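Undergrad: Coordinates for the following, if possible.
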Amino acid sequence: MSDVERLLKQAAMQIGAGGSAGFVEVCIMHPLDLVKTRFQLQSSSSALKSSDPHYYNGIVDCMKKMYKYEGLTSFWKGILPPILAETPKRAVKFATFEQYKRFFMFGSSTPTPLTFSLAGLGAGITEAILVNPFEVVKVTLQSNKSLATQVPSTWSVTRQIVRENGLGSKGLNKGLTATMARNGIFNMVYFGFYHSVKGYIPEYEDPLLEFSRKIAIGFTSGVLGSCVNIPFDVAKSRVQGPQPSPGIVKYNSTVGTINLVYREEGFRALYKGLLPKVLRLGPGGAIMLVVYDYVYNFLENKFQDKTQ
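TA: All right, here's what the predicted structure looks like:
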């Protein structure tokens, strides 16, 4: 097999495994992503805390109120954009991660923790550029507190955003810098920790123990990445979500939004939605990496069978 054929085979396996991992993860964990976004859009300084039926005091309170006022299907509001984006997003992330790894070897014969971290950073920034328009539509849908049956369709929301604000930094690419910072930092920690630690903890011959090993490392990777990048996630939600006063842009730049939230609402506000984010990306991170590994190995075996 030529080098070109080998590279194409590896790319196909990375795309297939990455797309499968992303699809499974988003279908299972989307409700927690929605709860996280609701908390991040909610201002701590609101004077309507007691009277607003949509003010949330915790994850359970949020889910109860969403079920009461918006219906069961509200937990999957805005799921179509990430489903449409997940296959190419995860495919791009895992495929570019492998390519960035080669670039950041710095003369070493084997990848180092720095290699994994920088490759993760590059992969996260790359995927952010691809998925940011989907994120803008998703956050717009998730911020809508009407009954799920009354929420506009994904396509009508997309058309409205393009019609009113275009494709640029005020429209479908709003909050791009925040998305790049969020995804880049998360994946730097996520991939850096997972691949570095996985190399130090020996594999088990028992399939169940090996599965548990990967789940534990993936879970820890997702939790650490979530804790590190949460301020940028809050900024992204504020920039991409509805502004407090219609017609007045309060949240604009990434750093400016972080500073504004800190001044008005305090340091803890920068960690809004952390618990649902951790509950989503801890298990979600484990699911994604484990599904990726198993699908990649399955496809690799299939390719080998065909070439024999």
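Undergrad: rest of the way, CA atoms for contacts and neighbours
TA: Will do.
Undergrad: Pull up the gap between residue 70 and residue 33, please.
TA: Residue 70 sits at a distance of 16 Å from residue 33 (criterion: CA to CA, to the nearest Å).
Undergrad: With residue 186 instead?
TA: When residue 186 is compared with residue 33 (using CA to CA), they lie 15 Å apart.
Undergrad: Proceed likewise with the subsequent sequence, for comparison:
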Amino acid sequence: MDFIIGGLAGVGATIITNPMDVVKTRLQLQGELKAKTEQSTRYRGIFHALYVIARADGALALQKGLAPAMLLGFTMNSVRLGMYHVAEVQGWTKTKDGEISVNRAIFWSSASGVLSGVAANPTFVLKTRIQAVAHPSIAVGRQHSYKGMFDGIATIYRNEGMRGFFAGVSATCTRLAIGSAAQLTTFSTVKEELRSRGYWENSPTMLAFVASLFSSVLCVIFETPLDVVNTRLYNQGSGSHGAVLYTGIVDCITKIYKTEGFHGLYKGLGPLYLRIAPHTTLSLVIWDILNNMLIHKKL
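TA: Down below sits the predicted model:
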């Protein structure tokens, strides 16, 4: 049940934040491996991107990749939040005195992030490629034409084999290990600190909401460079679709920094925050509410 609750929390948050994920993906692929002076700007920012995507491909294009994104939200968060909640319930994240141990919380949140990355990577790849596809006038990055989620699965398997579903998996696990450590450790620590000071003792929802706001900021700061790397690795595909641009995490970071500058590693920061902040808040609050409901039901 812990894992199902985590998955449902992820799905609920994904439906609302997917448009920002589409914008984030496009901005991260824009000007790929080109100096800033050589880049053609299709999207001039968050709101411009929302406008041109809706104008060129229709308003529904802002929900591109929603099906794999929902599957991703369920798969990733069921493993990540479910495993971390088990660790919390078992007391593995606390000291002998019952207080939050930052080191233990970091370990269990990172471990849950790595496992969730392995489990969810195929849906990450599929979601990113579908979100990247656009009208030629606003297209950025390599374009993979899939008729839908199932056609995408069949095409990737036919052209790239199982290996295609695990493109960028090392970067995914690294990002989720760091992101989960920042997100879940901060969430647990801040929530415990606020509770110990007497804040929102009778309002667990507000307590979870405030704690999630803190965790989302740290999550975005640490995750963005690796999120850019993930997007590039997911979207490049195999050598059968053209030259492979990146051979791995280090090669990708090095090439982005050399050609696009430090700014290139933080492309899509705005929409990533606008996706992660509400996604973190919604998923963690929903997760907390469902867990509290389950605890009260058991009592």
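Undergrad: TM between them?
TA: The TM-score (TM-score structural alignment, normalised by the length of structure 2) is 0.87; 281 aligned residues with a CA RMSD of 2.2 Å.
Undergrad: all helices of structure 2, in order?
TA: Using DSSP state H, the helices assigned to structure 2 run over residues 2-29, 46-57, 66-89, 102-132, 149-160, 162-165, 169-196, 204-236, 249-260, 269-298.
Undergrad: tell me the contacts of residue 249 of structure 2?
TA: With contacts defined as CA atoms under 8 Å, 6 or more residues apart in numbering, residue 249 of structure 2 is in contact with 168, 170, 171, 229.
Undergrad: And those residues, which is closest to residue 192 of structure 2?
TA: In terms of CA to CA, no member of these lies closer to residue 192 of structure 2 than residue 171, at 31.0 Å.
Undergrad: ok, back up a step: out of residue 186 and residue 33 of structure 1, which sits in the more crowded spot?
TA: Relative neighbour count places residue 186 above the other of residue 186 of structure 1 and residue 33, with 29 against 22, counting by other CA atoms under 10 Å.
Undergrad: And residue 116 of structure 2, what's its match in structure 1?
TA: Using TM-score structural alignment, the partner of residue 116 of structure 2 in structure 1 is residue 127.
Undergrad: Next, work out how far apart that match and residue 207 of structure 1 are.
TA: When CA to CA is the yardstick, residue 127 of structure 1 and residue 207 of structure 1 sit 32 Å from each other.
Undergrad: Quick check on these two: which one has the bigger neighbour count.
TA: Neighbour tally, residue 127 of structure 1 and residue 207, criterion other CA under 10 Å: the higher count belongs to residue 127, 24 against 10.
Undergrad: thought the more buried one was touching residue 94?
TA: No. If you go by CA atoms under 8 Å, residue 127 of structure 1 and residue 94 don't touch, sitting 9.5 Å apart.
Undergrad: How about the contacts made by residue 152 of structure 1?
TA: With the criterion set at CA under 8 Å, 6+ apart, residue 152 of structure 1 makes contact with residue 141.
Undergrad: In structure 2, what sits opposite it in the alignment?
TA: So, by TM-score structural alignment, residue 152 of structure 1 is matched to residue 147.
Undergrad: Map residue 291 of structure 2 onto structure 1.
TA: Taking TM-score structural alignment, residue 291 of structure 2 has residue 296 as its aligned residue in structure 1.
Undergrad: Now for that match, how many residues are close by?
TA: 22.
Undergrad: contacting residues around the closest residue to it other than its chain neighbours?
TA: Nearest in space to residue 296 of structure 1, with sequence neighbours left out and distances taken as CA to CA, 6 or more residues apart in numbering, is residue 17 at 5.1 Å. For residue 17 of structure 1, the contacting residues are 91, 291, 292, 293, 294, 295, 296, by CA under 8 Å, 6+ apart.
Undergrad: Let me have the residues you listed in JSON lines, adding distance to residue 157 of structure 1 as columns.
TA: Supplementary listing: the contacts of residue 17 of structure 1 in JSON lines, determined by distance: CA to CA, whole Å:
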{"residue": "91", "distance to residue 157 of structure 1": "26"}
{"residue": "291", "distance to residue 157 of structure 1": "32"}
{"residue": "292", "distance to residue 157 of structure 1": "32"}
{"residue": "293", "distance to residue 157 of structure 1": "36"}
{"residue": "294", "distance to residue 157 of structure 1": "37"}
{"residue": "295", "distance to residue 157 of structure 1": "34"}
{"residue": "296", "distance to residue 157 of structure 1": "36"}
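Undergrad: among the residues you listed, which recur in structure 2?
TA: Checked against structure 2 using both residues aligned by TM-score structural alignment, their matches' CA atoms under 8 Å, these keep these contacts: 91, 292, 295, 296.
Undergrad: Looking at those, which one is closest to residue 258 of structure 1?
TA: Each of those was checked against residue 258 of structure 1 using CA to CA; the closest is residue 91, at 30.4 Å.
Undergrad: And the closest one, what's its match in structure 2?
TA: The criterion is TM-score structural alignment: under it, residue 91 of structure 1 has residue 78 as its aligned partner in structure 2.
Undergrad: and if you look at residue 221 of structure 1?
TA: Match for residue 221 of structure 1 (TM-score structural alignment): residue 215.
Undergrad: From residue 110 of structure 2, how far out is its match?
TA: On the measure of CA to CA, residue 215 of structure 2 and residue 110 of structure 2 end up 14 Å apart.
Undergrad: ok, back up a step: which residues touch the match of residue 221 of structure 1?
TA: Neighbour list for residue 215 of structure 2: 182, 183, 184, 186, 187, 280 [criterion: CA under 8 Å, 6+ apart].
Undergrad: how much space between the counterpart of residue 64 of structure 2 in structure 1 and residue 3 of structure 1?
TA: If you follow residue 64 of structure 2 across to structure 1 using TM-score structural alignment, you land on residue 77. Counting by CA to CA, the separation of residue 77 of structure 1 from residue 3 of structure 1 is 45 Å.
Undergrad: between these two, which one's more packed in?
TA: A side-by-side neighbour count of residue 77 of structure 1 and residue 3, using other CA under 10 Å, places residue 77 first with 24 against 8.
Undergrad: Nearest residue to the more buried one in space, ignoring adjacent ones along the chain?
TA: Closest to residue 77 of structure 1 by CA to CA, 6+ apart is residue 142, at 5.6 Å.
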